[in-house]
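Engineer: Below is the sequence, then the predicted model.
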Amino acid sequence: MNIINIADTVMNRAARYHEHRVEGLEHIPASGPALIVVNHSLATYDSGLLATAVRERLGRDVWLLGDRYIFKIPVVRDLASAYGFVEGSQHNAESLLRDGELVLVAPGGMREALRPSSQKYQLNIRDRKGFARLAMRTGAPVVLSACPAADDIYHVVANPVTDWVYNRYRLAAPLILGKYGTPIPRPAKLVHYLNAPMSPPGDCSDDDPNAVDAFHAALERRLQEMLSDHART
């Protein structure tokens, strides 16, 4: 079995395990670029489930921007690359969008993923404005996607070691509890809720900090609303 088949098998089994579904898939453009913005869970693979649904139901490839450390881990690096992950950078994302591709990003990155469960369903992207600048620079519409139940896959315990390792080395060292208190993911039922595309302001430049702040604030506010609303359903 080659690496692509392994990646497909992993995602298909994860989708069944979590009874994954997508609401609002019609908001993904049938053609042309779009930036899909998601909340970042510790499990991370929930983003891959969304990309799989888009590929299977709409026939469009999705390129996922991954943390740089992923590409330093043998096997994980190969699986990620086979499944459409690329190293998260402005250059890579802009090139793909200008080529008319779908790009998925979790702007909170590892910092948001490492939030303790006392802060679940909460965004941590207040100072992460690169994705807003990217959309403004390329003119790509932004499709927000909230999956609050992804924060239920693991119980993340707040502890000083996790904070120290991240602050010192920008690496993940979480203390987590999954199914039966093990690292096995809990079978949380995952639903991705998609919002109608939000277009960047056409009369503003990504060099205008006020315009970037306003667009970023609108995106952040709407995504947090989606997380909060659907966390109760």
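Structural biologist: Now that the structure is in, tell me what you want to look at.

Engineer: CA atoms for contacts and neighbours, from now on please.
Structural biologist: Fine.

Engineer: the strands in the chain, which residues?
Structural biologist: Assigned strands in the chain, in chain order: 21-23, 34-38, 62-66, 85-87, 102-105, 142-146, 155-157, 175-177, 191-194 (criterion: DSSP state E).

Engineer: Reformat these as CSV; add mean neighbour count and distance to Pro185.
Structural biologist: Putting the strands of the chain into CSV (neighbours: other Cα atoms under 10 Å; distance: least, Cα to Cα, whole Å) gives the following:
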stretch, mean neighbour count, distance to Pro185
strand 21-23, 15, 18
strand 34-38, 26, 20
strand 62-66, 23, 20
strand 85-87, 21, 21
strand 102-105, 24, 22
strand 142-146, 25, 19
strand 155-157, 20, 10
strand 175-177, 18, 8
strand 191-194, 23, 16
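
Engineer: so can I have JSON lines of those showing distance to Gly202?
Structural biologist: Listed next are the strands of the chain as JSON lines, based on distance: least, Cα to Cα, whole Å:
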{"stretch": "strand 21-23", "distance to Gly202": "28"}
{"stretch": "strand 34-38", "distance to Gly202": "15"}
{"stretch": "strand 62-66", "distance to Gly202": "25"}
{"stretch": "strand 85-87", "distance to Gly202": "28"}
{"stretch": "strand 102-105", "distance to Gly202": "20"}
{"stretch": "strand 142-146", "distance to Gly202": "13"}
{"stretch": "strand 155-157", "distance to Gly202": "41"}
{"stretch": "strand 175-177", "distance to Gly202": "44"}
{"stretch": "strand 191-194", "distance to Gly202": "23"}
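
Engineer: Structure two is appended below for comparative analysis:
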Amino acid sequence: MTMSENLAMDFIILCDADTERLLTNTSILSWMETVNVAMETMYGVMEDLGVDSLDIDWISFLVWMFLPIMVAFILPVFVILLLYLTALIIHIYRARHKLRDAFAVDVWLGARKTAALLWELQGKIWHGYEIHGVEKLPATGPALVVYYHGAIPIDLYYVMAKVVLHQNRLLYAVADRFLFKIPGWNLMLKVMCVTPGAPEDCIKLLREGNLLSLSPGGVREALFGDEYYRLVWKNRMGFAKVAKKAKVPIYPMFTQNCREGFRSIRMGRHFLEWVYEKTRLPIVPIYGGFPVKFRTYIGDPIPYDPNVSAQELAVKTHNALEQMIDTYQKIPGTVFGALLDRIPAFSTKKED
């Protein structure tokens, strides 16, 4: 048994159902205890400094009022840190295995599985993550996965981790080009099979027998979608043309509550949308990181049909994804309702 397999066994033991329930039941209490300890410490420091009780009470009120807002904007940074940790794992792996794995079949297998374990553990603890219908994806051969894009597509990271760990396959992902310009990310994106998504590259990947995922809404849907989960595709059908040329089926995919985990601000929305359309800069602030319940559903495939045009195929996929949203998502979505989904008695899980 390799080191990666041993590590996988250890993480799987840590992530059993009992551990998840314990973490879910104690998360709120731990938060309250942490805040209370911080407040008591602040009281002691302020008294030592000679600040009177009125000032302390006023500061306490301000802390309680603004702390949730500060946390809401700080938590998304945690996702960025996880991505940098993934990049660090890959760089360390390259340094340690540059010579030993020079002639290996898959040089990056250990790095991918280590990073996948990290994301699976994070998803299990923070979002009680579940995936339904992953067995529908072909064990061999190509397929195109089309999904709804949340403000931060962390649910896609979880799906990629599941496919790597439990199906021993790679799920390639199409991402916006600006991600490849972020310092330290280029190698990570390459190793984790993320591509800028030029149509000819997508067709080549599919013809080689790979799984490929993309969101027709892309960054626009991420930044300007809302709790009503409307698809923001702007009549895009490039994905349908790719599927037709590669002669592959399309699998619609949706993650329940993905818009409640992370949200984009709505203040100045029209101006920010105008700036994005002119510059393609994703400057809309993201907040959230709430530990809401995430469930990913993979729908039945839309088979390749040479008699169906690209426009008809795009409409079919659009309708299939809208149907999944209507079936699995409470509209409008609320953060409180998505948090309650962590509790079985309040769960809104739907049968496949």
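Structural biologist: Looks like it arrived, so ask away. These numbers were taken from a predicted model, which means no experiment stands behind them.

Engineer: so what number do they get for TM-score?
Structural biologist: The TM-score (TM-score structural alignment, normalised by the length of structure 1) is 0.87; 220 aligned residues with a Cα RMSD of 1.9 Å.

Engineer: re earlier: closest one to Asp213 of structure 1 among the strands of structure 1?
Structural biologist: Minimum separation from Asp213 of structure 1 across the strands of structure 1 (Cα to Cα) falls at strand 142-146, 15.3 Å.

Engineer: Check which helices and strands the closest one is in contact with.
Structural biologist: Applying 3 or more Cα pairs under 8 Å, 6 or more residues apart in numbering; DSSP states H and E, we find strand 142-146 of structure 1 packed against strand 34-38, strand 191-194, helix 209-231.

Engineer: right, and the strands of structure 1 - which one's nearest Ser117 of structure 1?
Structural biologist: Closest among the strands of structure 1, using Cα to Cα: strand 155-157, at 5.0 Å.

Engineer: For that closest one, give me the average deviation versus structure 2.
Structural biologist: Compared with structure 2 after the fit, strand 155-157 of structure 1 shows a mean deviation of 2.2 Å (mean Cα distance after the TM-score superposition for structure 1).

Engineer: quick check: that strand aligns to which part of structure 2?
Structural biologist: Aligned by TM-score structural alignment, strand 155-157 of structure 1 corresponds to residues 263-265 of structure 2.

Engineer: mind listing what the aligned residue in structure 1 for Ala175 of structure 2 touches?
Structural biologist: Using TM-score structural alignment as the criterion, Ala175 of structure 2 maps onto Gly66 of structure 1. Contact analysis of Gly66 of structure 1 by Cα atoms under 8 Å, 6 or more residues apart in numbering lists 85-88, 105.

Engineer: remind me, longest helix of structure 2?
Structural biologist: The residue-count maximum for a helix in structure 2 (DSSP state H) belongs to helix 53-97.

Engineer: tell me what that helix is packed against?
Structural biologist: Helices and strands touching helix 53-97 of structure 2, by 3+ Cα pairs under 8 Å, 6+ apart, are helix 17-48, helix 109-127, helix 186-191, strand 286-288.

Engineer: For the second one, could you pull out the residues that count as buried?
Structural biologist: Pointing back at helix 109-127 of structure 2 there. By neighbour count on 16 or more other Cα atoms under 10 Å, the buried set for helix 109-127 of structure 2 is 110-127.

Engineer: Quick one: neighbours of Phe61 of structure 2, just the number.
Structural biologist: The number of residues packed near Phe61 of structure 2 is 12, by other Cα atoms under 10 Å.

Engineer: Double-check Val86 of structure 1 against Leu64; I have them as touching.
Structural biologist: Yes: look at Val86 of structure 1 against Leu64 with Cα atoms under 8 Å: they come within range, at 6.1 Å.
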